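could you look at this predicted model? Sequence included:
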Amino acid sequence: MFTGIITDIGTIRSAEQRGDLRLEIACSYDMAGVDLGASIACSGVCLTVVDKGEDWFAVDLSAETVSRTAQGVWNEGGRLNLERSLKLGDEMGGHIVTGHIDGIGKVVSAEASGDSTEIRVRAPADLAPYIAAKGSITLDGVSLTVNAVSDVEGGCEFTINLIPHTAEVTTFESVETSRAVNIEIDILARYLRRMTEAKS
């Protein structure tokens, strides 16, 4: 379990196809405190540490995981938002994040709004019922608040605001239109939808 509060930015220093996709990710974590088998969210995807060194760790991604996440995220040299799994007593700074990607969104626009940046994202139709104004959403592992939502053909579009601090400590420091992003909907929205379906 995670909170969507990014604690490091990693860089993929190697990507090797060996049945599964093996990534070695450079980071600034104290790896002496990270056990093999530990979970680290990498741009929103919960992955297991299978090897490590002083300033890096390795993870394996199945073909299913690669196919269900944003294209280009796992390329050598790519930068990833990192978060270690939540421990008992840790502060819940964002919202409950599982590290399971629900779909892929696309950045439609990014415009200055005061000191912040307003980003508009298009989400697929199957996720639209779970996205609501003032609700939580996770983009590439980052916990964010939805400003507004509008229905469009084939899905919905929603806006979020990136404050300068969030942009600085995540891979959203520069946002290009058409960028693909990993989306995880709020788990509470998922359960509420299921309860509503069960009652009807």
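On my side now, so go ahead.

when you work out contacts or count neighbours from here on, use the C-alpha atoms and nothing else.
Fine.

quick one: the strands in this structure?
Assigned by DSSP state E, the strands in the chain fall at 8-18, 20-26, 39-42, 45-52, 56-61, 79-84, 103-113, 116-124, 136-139, 142-152, 155-162, 180-185.

show me which helix runs longest in this structure.
The helix that spans the most residues within the chain, counting by DSSP state H, is helix 187-199.

you'd agree residue 52 is up against residue 37?
No: counting by CA atoms under 8 Å, residue 52 does not reach residue 37; the two are 10.4 Å apart.

quick one: which of those two has more around it?
In this comparison of residue 52 against residue 37, neighbours counted by other CA atoms under 10 Å, the higher total goes to residue 52 at 18 against 12.

do you know which of the strands of the chain lies nearest residue 90?
strand 79-84 (11.0 Å; CA to CA).

ok, residue 70 - contacts?
Residue 70 makes contact with 104, 180, 181, 182, according to CA atoms under 8 Å, 6 or more residues apart in numbering.

ok, the first one touching residue 124?
The reference is to residue 104. Yes: contact criterion CA under 8 Å: residue 104 and residue 124 qualify, at 7.4 Å.

more neighbours: which of those two?
residue 104 (21 against 17).

which residues touch that one?
Going by CA under 8 Å, 6+ apart, residue 104 touches 68, 69, 70, 123, 124, 180, 181, 182, 183.

which residue is the nearest non-sequential neighbour of it?
In space, and not counting its chain neighbours, residue 104 is closest to residue 182: 4.9 Å by CA to CA, 6 or more residues apart in numbering.

show me the contacts for that neighbour.
Contacts of residue 182 (CA under 8 Å, 6+ apart): 43-44, 69-70, 101-105, 138-141.

what does residue 159 give?
So residue 159 contacts 118, 119, 120, 121, 146, 147, 148, 149 (CA under 8 Å, 6+ apart).

presented hereafter is structure B, for comparison with structure A:
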Amino acid sequence: MFTGIVTAVGTIEQVEQRGDLRARIACPWDPSTIAIGASIACAGVCLTVVERGGQPGASWFAVDISAETVSRTARDTWREGARINLEPSLRIGDELGGHIVSGHVDAVGTVTDWEPEGDSMRVTVSAPRDLAPFIAAKGSITVDGVSLTVNAVRDQLDGSVRFGLNLIPHTAEVTTLGELAQGSQVNLEIDTVARYLQRLESLRR
């Protein structure tokens, strides 16, 4: 379980195709704090640490990424040189600064608009029709592992949905979201609470 509060940005140093895809990710953590078998959200995807090494401030860990995960996440997420948002799993007693995040990507979205608004950036993302019932103004959504608040929602004629987000300068600087541009693909995870509310509503019909 995660909160969508990114604690570091890592870089994929090496990708090796085995039975699954193995990625080695450089990060600024102390390797002694990275446990084998631990869960780390990588660009919003919950993955298991299978190797680790390095030294404090210049460590690395490796994860195995199944073909299913590759097929359901944004293109270029797992390429060598890619920068990805990192968050270790939530521990009892940790502050829940964002919202409850499972690390399971529901769909891939596409950035359709990107423009300054004051000191911040207003970003519009298009999501497929399956996610439309779960996205609401003032609700939460996870974008590439970052917990954000939905500002506005516009349903489209084809059933898809476009929603607006506001990125303050701090979020743009400490995550990879500041590198987004029109046409960028992003990993999306809907709010867990919205998922269960939709399920309860469907059973009443």
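On my side now, so go ahead. These numbers were taken from a predicted model, which means no experiment stands behind them.

circling back: need the contacts of residue 70 of the first structure in CSV (columns: distance to residue 93 of the first structure).
What follows is the contacts of residue 70 of the first structure, written out as CSV (distance: CA to CA, whole Å):
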residue, distance to residue 93 of the first structure
104, 24
180, 25
181, 22
182, 20
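
closest to residue 20 of the first structure out of these?
The nearest one, if we look at these relative to residue 20 of the first structure and count by CA to CA, is residue 182, at 19.8 Å.

can you count the residues close to residue 42 of the first structure?
26.

same check, this time on residue 9 of the second structure
19.

kindly report the same for residue 192 of the first structure.
12.

per the alignment, it corresponds to what in the second structure?
Here residue 192 of the first structure is matched to residue 197 in the second structure, going by TM-score structural alignment.

again with residue 99 of the first structure
Under the alignment (TM-score structural alignment), residue 99 of the first structure pairs with residue 103 in the second structure.

doesn't residue 41 make contact with its match?
Yes: Residue 103 of the second structure lies in contact with residue 41 (CA under 8 Å); the separation is 6.0 Å.

overlap of the contact sets of the two?
Residues touching both residue 103 of the second structure and residue 41 by CA under 8 Å, 6+ apart: 2, 145.

and residue 84 of the second structure, what's its match in the first structure?
When the first structure is aligned by TM-score structural alignment, residue 84 of the second structure is paired with residue 80.

what number of residues lie near its match?
A total of 25 residues lie near residue 80 of the first structure under the criterion other CA under 10 Å.

residues near residue 137 of the first structure, how many?
For residue 137 of the first structure, the tally of surrounding residues (other CA under 10 Å) stands at 27.

that one maps to what in the second structure?
Matched across to the second structure, residue 137 of the first structure falls on residue 141, judged by TM-score structural alignment.

how about its match, what does it touch?
By CA under 8 Å, 6+ apart, the residues touching residue 141 of the second structure are 135, 147, 148, 149, 150, 188, 189, 190, 191.

the second one contacts residue 99, correct?
Yes: under the criterion of CA under 8 Å, residue 147 of the second structure lies in contact with residue 99, with a separation of 6.6 Å.

of those two, who's got more company?
Legend: neighbour count by other CA under 10 Å for residue 147 of the second structure and residue 99, higher for residue 147 (23 against 20).

which residue packs closest to that one, ignoring adjacent ones?
Nearest non-adjacent residue to residue 147 of the second structure, counting by CA to CA, 6+ apart: residue 4, 4.3 Å away.

of the contacts of residue 182 of the first structure, closest to residue 153 of the first structure?
Among these, residue 105 lies closest to residue 153 of the first structure (CA to CA), at 14.2 Å.

number of nearby residues for the closest one?
Neighbours of residue 105 of the first structure under the rule other CA under 10 Å: 24.

same question for residue 141 of the first structure.
By the criterion of other CA under 10 Å, residue 141 of the first structure has 32 neighbours.

could you find the closest non-adjacent residue to it?
Nearest one to residue 141 of the first structure, counting by CA to CA, 6+ apart, is residue 44 at 3.4 Å.

tell me the counterpart of that neighbour in the second structure.
In the second structure, the residue paired with residue 44 of the first structure is residue 44, using TM-score structural alignment.
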